[in-house]
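**Student:** no sequence for this one, just the structure:
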């Protein structure tokens, strides 16, 4: 899921686990005098330029993950691209600033405030008198009312993803004139600023058929700087064009084309000139950075330095004494009696040379791009499934948390990217947001001694008796620590034990590699891999790149009631999941030091969330949540205590760890009904401290946001918390330079 800017409100707070993620941010107002507040760990990186420096016209081709199935953000299958389109073409009453704080959007609102609290909460919106839909009709109370009725939850004919906030409204009516909208709430609602962003016209919200179907494929009526010109599912792109009825600053670009490009193909698409902007992975960052260095070094070729070439093989460094032709001649001289083999080698060498030449051409083209870096308003967490097994015991969950060095894990991911490696201290907000406070002290930092004590208190005994279990196709599972399942060479689903002592010396070490993993991915600097070949085994030998062998390799297996303490660690296996596998390997090594073994199971990206996370088929997992501007509303389903449903199943809402408490639920309920912003913020922080103490999920680090952009594209890139200003995006005028300050909007 890509993150093309930040939505004011996540309609469904979507989970993300690979690259890019989506969605929204922070609380209700500025910090009080008693609250110093925090700052974002990284600023947005968009090459800001005043509007008078931006050329008029042009088309920006923007890579997205997919053309969405729907253009209605309130439907369950809406995605990040749905949000991007809505931001560009529909009204939003509020925008997010650089700290993720909601600010009135003056293009649509003159003011909005609570004008009554007794006997009912009443909010009065005063609309911008110039605000009109693309068909010429004024935006007004009828549109607000239609959206409320559609999302109130009272009419099941509307296929809505959720109705949070709208179900609290009692009525909507016209105010003193057509420019005023009066919203009366049946119950107090602290997060009222989250509503009507985006706002759809009554044409979409007025009937179930229009809501369910007509807005999925097209939006006939819009009210933003752009409008939807074409949705082309054959060519996988959406074209947005200037809205001629837009009353604000006119869009600099003629068109924005949102083009679906797989993430592992984006470097090639950038080099080919088919896109000018798109989020990329660290591998593409490396290629673009290398191209820039090569271009800045006199006499250096486009592939100077030890870089991966086609197929992941090292490219020949510039200035090497042995070129491809020299190597081929040397080989032929050594095997001159085998002319047929020499011909085959010549053909293979020619293919390699052609591939290298194409790669070098791409590298030369990539000199025209740069990578703009920030941090997404989303964090990666370690999820602990508390529904059953060892992790149903809070002491075991806390032991897992106390065994982990969160700062080291953040450093593994963020330091190589030049981003601040600071662990996330809250489940409900990120640094810079009003609600943010580091509440991790409620659980405590890394302490192996304390982790062992918690495990002992839970009855897990080092070296205790373990019943041997036989599994079909395996040797002995459990105490012997042999692989539960061999991973196929083509990267299909696989399971293996991290840190086990596998005594068989005749196995092919390549069997332990995941899809696309080289021996360097298996252990830090390849040292453990070498030890495995020499000695037959090494703790951590099967862990991803960067996993060091535990200092106490002789840690005994913990056991209880004849069962060894081993946790199933489920990970995605796709090409974008390399960082997650690296982090998982580090976590596994940390857990092994306190006697907890992990059984790593790699599954396909397609089934990872649906078949494993949502269904509870895991012990440990890594995935991400977006932060929300309105945590009292949006975060509650994620941490709500699961309750039995009428059919006997467990209703977990979005709480996929299955860990929750009545106290946390009560704190959320109080926060969302408290109109005093300081009190509401305090309640949110108390809820977060209780969530930490329950140890159902452990926030690790804020996700990196890397956006490759053509150098002359301005006011676009890695937006961080802030809502993009689509009308200011464009191409720099010739001779002009980006400004260091804010844009001219």
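**Tutor:** Yep, that arrived. Predicted model only: the values in this text are computed from it and were never measured.

**Student:** make it CA atoms for all contacts and neighbour counts henceforth
**Tutor:** Fine.

**Student:** can you tell me which residues contact residue 253?
**Tutor:** Contacts of residue 253 were listed using Cα atoms under 8 Å, 6 or more residues apart in numbering, and they are 56-60, 242, 727, 729-730.

**Student:** below is structure B, check it against A:
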């Protein structure tokens, strides 16, 4: 339940931030180097879950948890296009049927309160059989059944008219959802293999929420009519910008420890002061300014997590950058270690260099595929530019070719922090050393994506991609565009080989073989000069010391029933 996470749950979200900023609202970093001597003692590792894990017998029954919301939630249907905002998806996982949870390695496990079992029962065709816990029911008294699975599929597969869906991935590969031996057995048949089937139907919502296009689109605006989780919504107060969750009295599993969770919408800069004023119980500490204000607050621990959250520099595919050799030259001209030092100033956690586009460092299957493509060498960069026909100019002047100067534009948001600005300036200097003139074009944070990134109007640009998990969620960011649809591949750079490897990996049911294919694709993405990965962005959270089983997000999902206050 990391308040610094911008978007989570149903897919990959692009976040216009290069390094430490939580949004593009321009909160100051406090300047570079103000606390450069902070000990960096935490590194992303597998099984890292910094949540103050405690057994239930050490936790009080009752109490309230107060959490900040970065923005007001209007749409509560997680399958509707406006309902994929991360905090809304998380909360719906507490009040509806969260049928799978991931552990610290990102491995999915069925939640026993909902599923007695969920198994791949056939591979040709792919069939998944779910056996629902017979105790599982909705707040209107109806048992959770195959009808709910069927309603999610029918409303979200992209074939139903008028349903404004968030994402059809996986659902569009299902050929049928049928009743098994009884209403609590579900047989889902796929027309083509889909490896990440455990990500589907999660959270499961009642069929009544999806019954018609109108109900699907508007029936869950600022209200949730039917519940099926350990918590339920107690109130939604738009004027006070608060949402409260309370225990669901009809919950059949182990009761939640907390009586109440109160969410209050506020801007990120306000969260630090709200925490210090004892108005909320956790606050992001992911800028040096926030960290320095929060680290010594009374009764506070700093929790760090390693979520699926990466920082990269993307290359455009037009002009001089249409030449792969030029893109490869830039990859050799950029010193990623130096850039990490710039943005890592004053932080308690060591930012770790990322050498994979698809896997995080703490994710099973991670492999360094960067090879020589991102190995810093100005001399090699110059040789590649020579090879591409860009002749060296006079001292300090850019290279030229056919009478044109080698001049590129790095598009940045005007909401960037000082550390982000310092990082871009460092890139500018590095490129200058090899004969590339780089202009820094500051644009409105409100237009950064809509007018520039989404349209591919950049030579270089940087943003965070979050929650590209499970792996098939990231395929769209590197696949070939189809007509005007670029999916998430804003550079529009692709090859048939990368396309083929990614599609094959996403359809491979054997995990080891899928990992092999994804990593082969990643090596080709590095060679293509599509994106320079820089580092995995950690989450850093100030949390009350006596709050148990809660902290900064990593790859594991929170179990809301176990979060509470120590006795």
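**Tutor:** Yep, it's here. In this text the structure is predicted, and so the values were computed from the model without any measurement.

**Student:** what's the closest of the contacts of residue 253 of the first structure to residue 700 of the first structure?
**Tutor:** Each of these was checked against residue 700 of the first structure using Cα to Cα; the closest is residue 729, at 33.2 Å.

**Student:** residues near the alignment partner in the second structure of residue 109 of the first structure, how many?
**Tutor:** Residue mapping for residue 109 of the first structure onto the second structure gives residue 115, with TM-score structural alignment as the criterion. Applying other Cα atoms under 10 Å, we find 22 residues neighbouring residue 115 of the second structure.

**Student:** what kind of secondary structure is residue 67 of the first structure in?
**Tutor:** Here residue 67 of the first structure is coil, with the state taken from DSSP: H, G, I helix; E, B strand; the rest coil.

**Student:** and it, what's its match in the second structure?
**Tutor:** So, by TM-score structural alignment, residue 67 of the first structure is matched to residue 72.

**Student:** quick one: contacts for that match?
**Tutor:** Residues in contact with residue 72 of the second structure, defined by Cα under 8 Å, 6+ apart, are 241, 265.

**Student:** any idea how far it is from residue 553 of the second structure?
**Tutor:** 21 Å (Cα to Cα, to the nearest Å).

**Student:** follow-up on the earlier one: gap between the match of residue 67 of the first structure and residue 485 of the second structure?
**Tutor:** Following Cα to Cα, the distance that separates residue 72 of the second structure from residue 485 of the second structure is 29 Å.

**Student:** secondary structure class for the nearest residue to residue 16 of the first structure once chain neighbours are set aside?
**Tutor:** Once flanking residues are discounted, residue 16 of the first structure sits nearest to residue 624: 4.9 Å by Cα to Cα, 6 or more residues apart in numbering. Using three-state DSSP, the structure places residue 624 of the first structure in strand.

**Student:** map residue 624 of the first structure onto the second structure.
**Tutor:** Matched to the second structure by TM-score structural alignment, residue 624 of the first structure sits across from residue 464.

**Student:** do the same with residue 133 of the first structure
**Tutor:** That one, residue 133 of the first structure, aligns with residue 138 by TM-score structural alignment.

**Student:** that match touches residue 228, doesn't it?
**Tutor:** Yes: in this structure, residue 138 of the second structure sits in contact with residue 228. The criterion is Cα atoms under 8 Å, and the distance is 4.6 Å.

**Student:** and these two? which has more neighbours close in?
**Tutor:** Counted by other Cα under 10 Å, residue 138 of the second structure and residue 228 do not tie: residue 228 has more neighbours, with 30 against 19.

**Student:** residue in the first structure matching the more buried one?
**Tutor:** That one, residue 228 of the second structure, aligns with residue 223 by TM-score structural alignment.

**Student:** mind listing what's buried in stretch 412-428 of the first structure?
**Tutor:** By neighbour count, with 16 or more other Cα atoms under 10 Å as the criterion, the buried positions of stretch 412-428 of the first structure are 412-414, 417, 419-428.

**Student:** try stretch 284-293 of the second structure
**Tutor:** Neighbour-count burial for stretch 284-293 of the second structure flags 284-292 (criterion: 16+ other Cα under 10 Å).

**Student:** all strands of the stretch 301-450 of the first structure, in order?
**Tutor:** Shown for the stretch 301-450 of the first structure, the strands assigned by DSSP state E, counting those that start in this stretch span residues 369-384.

**Student:** pull the number of nearby residues for the closest residue to residue 459 of the second structure other than its chain neighbours.
**Tutor:** Setting aside the residues directly before and after it, residue 459 of the second structure is nearest to residue 316 in space (Cα to Cα, 6+ apart), at 4.5 Å. Other residues near residue 316 of the second structure number 27, with proximity taken as other Cα under 10 Å.
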